[in-house]
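1. what follows is a predicted structure for the sequence shown.
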Amino acid sequence: MKHDQIPAERRTILRLALALGAATAVHVISADPAGTPARPGGRPPYPASGPPARTQAGPGSYRLRPMTSAAPPRFRPAAPPVRTRPLEELPELGSDALVLTFDDGPDPRYTPDILATLRRYGVRAMFFVCGEMAAENGDLLREMADDGHVVGNHSWSHPLIPELSPGAIRDELGSTSEVVEKTLGAPPLWYRAPYGAWNRSSFEIGAAMGMEPMAWTVDSLDWTTPGTDTIVRRVAEGAAPGAVVLSHDAGGNRSQSVAALRRYLPALIEEGYRPTVPYRS
């Protein structure tokens, strides 16, 4: 999962994808109170030890309904309306609510500490997992679900989606959804494109799999390892009703992300914010 700087021509693709139209409405309700625009650059590679081994998933193997024949599942564009932009904020959750999200995991080096901090404050969050990580860390997926967190789909191998064919997008999203469903008993209902790079096919295929696209309003840029103080400041300055905060629990050294959460989470709660998660009805 090594990701390089996105060149100017790719940013043009992303802007064109985002210009396709406005989002339609989604019905979102708040959880129990006790409950990537493209990145300017890529993330650091894994340490010298390398990433966990990838478990190969069968192409196009995921489906939401049982097949009635031996034919492979067909992914057709969902019936209208299909979103043309991802959701970026969730004001429907209330004037005191915001959403904390963590991408790229689960990683046994950092995810357990993030889960422990969330548990300490009785807070729920969203985890957008990569299939190649989830396949190797099913125990952490189950811990997320047991604590009431929302597990979303962040593709299998974190590619730049607009560079993929529709079939490859189906494989990336479908294989990850299959891992989540096999581990937790239900498929994810939310997904996030790597780098926040969406295109028409990703919206159509995600909708056909029953998932809503989720972006963010506050980018902590923790993947650049700017220092714990800087991450805390960015989250504090961006906090607002309905805001969606982007952080990471994998994809590199995330010790700063872990330390920052321990500081900004109690501060947000002290300011009157209620970190929570959306549910689909």
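-> Done, it's in.

2. only C-alpha atoms for contact and neighbour calcs from this point on.
-> Fine.

3. longest strand of this structure?
-> Secondary structure assigned by DSSP state E gives strand 97-103 as the longest strand of the chain.

4. show me the helices in the stretch 101-250 of the chain, by range?
-> Ranges of helices within the stretch 101-250 of the chain are 111-120, 131-134, 138-146, 166-184, 200-208, 228-238, based on DSSP state H, counting those that start in this stretch.

5. pick the most buried one from those helices.
-> helix 131-134 (a mean of 27; mean count of other Cα atoms under 10 Å).

6. what packs against that one?
-> helix 166-184 (3 or more Cα pairs under 8 Å, 6 or more residues apart in numbering; DSSP states H and E).

7. taking helix 200-208 as reference, get the angle to the helix it packs on.
-> Calculated by axes from the mean of the first three to the mean of the last three Cα atoms, to 10 degrees, helix 166-184 forms an angle of 30 degrees with helix 200-208.

8. tell me what angle helix 166-184 forms with helix 138-146.
-> Using the same axes, to 10 degrees: helix 166-184 against helix 138-146 is 80 degrees.

9. about what we covered before: looking at the helices of the stretch 101-250 of the chain, which is closest to Leu221?
-> Closest of the helices of the stretch 101-250 of the chain to Leu221 is helix 228-238, at 7.2 Å (criterion: Cα to Cα).

10. can you tell me what sits against that closest one?
-> 217-222, 245, 256-257, 259-261, 263-264, 268 (Cα atoms under 8 Å, 6 or more residues apart in numbering).

11. what's the ChimeraX line that selects buried ones from the residues you listed?
-> Buried members of the contacts of helix 228-238, defined by 16 or more other Cα atoms under 10 Å, are picked up in ChimeraX with:
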select :217,218,219,220,221,222,245,256,257,259,260,261,264,268
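
12. so of the contacts of helix 228-238, which ones are in strands?
-> Reading strands off the contacts of helix 228-238 with DSSP E, I get 218-219, 245.

13. nearest to Leu160, of the residues you listed?
-> Scanning the ones in strands among the contacts of helix 228-238 for proximity to Leu160, where the rule is Cα to Cα, the winner is Asp219, at 18.3 Å.

14. alongside the first one, take a look at this:
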Amino acid sequence: MALTFDDGPTDRTTAYLKALRDAGRVRATFFVTGTLADGQRAGTRRIVAEGHQVGNHSYTHPDLVQLDAATAFAELRDTSRVVRTQTGRAPTLFRPPFGSTDARTRRDAARLGMTEVIWTADTVDWSGIPTETIVANALTVKPGGIILMHDGLPTTLAAIPKIVQGLAERGLCPGRIVYSPTPVEAWPGLTFHAKAAPWR
């Protein structure tokens, strides 16, 4: 399974990275927005330097489906450029804000060399729930699944070691995200082509 964090980098990203190291040098995937990456350049570089994946989460976090074609494509293109400038390589993973996607969004991602990634376990950490509930929601994940969390939240930060421990007790270890030729169901009516796999 894979740990993923959206909406960074933030002023807490460094603490998230430390929590992952302290939990056993666990690696994760951070889906960054272009505006935040522009303002937290050291954060994006450090994510990569510590061995994590960086994905594209749009530039300004809009609902891409509601935008005209040119504006929607620019959201993806501009963030890929930011990540490439800061880290030396363009992202190969993309997560649409709010999980809102359609055929055009998937084509735009593919045009930029990215696989669309949704999730299979939503912690709902953004809603103000306590750390214990975030942990419980994360641990509903199945092998090969993808857990959605968010950067910048103290409750999520506190949940990281507990999630890693809970996964270990089930014999699961956080992995990287790769393309899946077999469709994966995010929720009824929406599938995507990504899964977790062991780090190489």
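-> On my side now, so go ahead. Worth saying up front: this structure is predicted, and the values here are computed from it rather than measured.

15. what is the longest strand of structure 1 packed up against?
-> Looks like strand 97-103 of structure 1 contacts strand 126-129, strand 244-248, strand 274-275 (3+ Cα pairs under 8 Å, 6+ apart).

16. structure 2: matching residues for the shortest one?
-> Right, strand 274-275 of structure 1. Aligned by TM-score structural alignment, strand 274-275 of structure 1 falls on residues 173-174 of structure 2.

17. again, but for stretch 125-140 of structure 1
-> Counting by TM-score structural alignment, stretch 125-140 of structure 1 corresponds to residues 28-43.

18. stretch 162-169 of structure 1 too?
-> Under TM-score structural alignment, the match for stretch 162-169 of structure 1 is residues 65-72.

19. got the contact list for the matching stretch?
-> Identification of contacts with stretch 65-72 of structure 2 by Cα under 8 Å, 6+ apart yields 64, 100-102, 104-105.

20. mind picking the two most distant members of those residues?
-> Ser100 and Arg104 (11.4 Å).

21. related to what we said a few turns ago, now the helices of the stretch 101-250 of structure 1 in JSON lines, with distance to Leu16 of structure 1?
-> As requested, the helices of the stretch 101-250 of structure 1 are exported to JSON lines (distance: least, Cα to Cα, whole Å):
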{"stretch": "helix 111-120", "distance to Leu16 of structure 1": "34"}
{"stretch": "helix 131-134", "distance to Leu16 of structure 1": "27"}
{"stretch": "helix 138-146", "distance to Leu16 of structure 1": "35"}
{"stretch": "helix 166-184", "distance to Leu16 of structure 1": "17"}
{"stretch": "helix 200-208", "distance to Leu16 of structure 1": "10"}
{"stretch": "helix 228-238", "distance to Leu16 of structure 1": "26"}
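
22. of all these, which lies closest to Asp249 of structure 1?
-> When the helices of the stretch 101-250 of structure 1 are compared (using Cα to Cα), the closest one is helix 111-120, at 5.5 Å.

23. which strands and helices lie in contact with the closest one?
-> helix 138-146, helix 255-270.

24. ok, average deviation of the shortest one from structure 2?
-> Pointing back at helix 138-146 of structure 1 there. For helix 138-146 of structure 1, the mean distance from the matching residues in structure 2 following superposition reads 0.9 Å, by mean Cα distance after the TM-score superposition for structure 1.

25. what residue in structure 1 is paired with Arg84 of structure 2?
-> When structure 1 is aligned by TM-score structural alignment, the residue opposite Arg84 of structure 2 is Glu181.

26. farthest pair within the contacts of helix 228-238 of structure 1?
-> Across those, the longest distance by Cα to Cα is 21.4 Å; it joins Thr217 and Ala259.

27. got the contact list for whatever residue of structure 1 lines up with Leu93 of structure 2?
-> Aligned by TM-score structural alignment, Leu93 of structure 2 pairs with Trp190 of structure 1. Going by Cα under 8 Å, 6+ apart, Trp190 of structure 1 touches 151-153, 211-214.

28. can I get the residues you listed in CSV with neighbour count?
-> Putting the contacts of Trp190 of structure 1 into CSV (neighbours: other Cα atoms under 10 Å) gives the following:
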residue, neighbour count
Val151, 25
Gly152, 27
Asn153, 34
Met211, 22
Glu212, 22
Pro213, 23
Met214, 22
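
29. one step back: any idea of the angle the longest strand of structure 1 forms with helix 255-270?
-> Using the same axes, to 10 degrees: strand 97-103 of structure 1 against helix 255-270 is 170 degrees.

30. just to revisit the earlier point, which one of the helices and strands packed on helix 111-120 of structure 1 lies nearest to Ala239 of structure 1?
-> Closest among those, using Cα to Cα: helix 255-270, at 8.0 Å.

31. spatially nearest residue to the match of Arg84 of structure 2 (excluding sequence neighbours)?
-> Leaving aside its chain neighbours, Glu181 of structure 1 sits nearest to Pro187 (4.4 Å; criterion: Cα to Cα, 6 or more residues apart in numbering).
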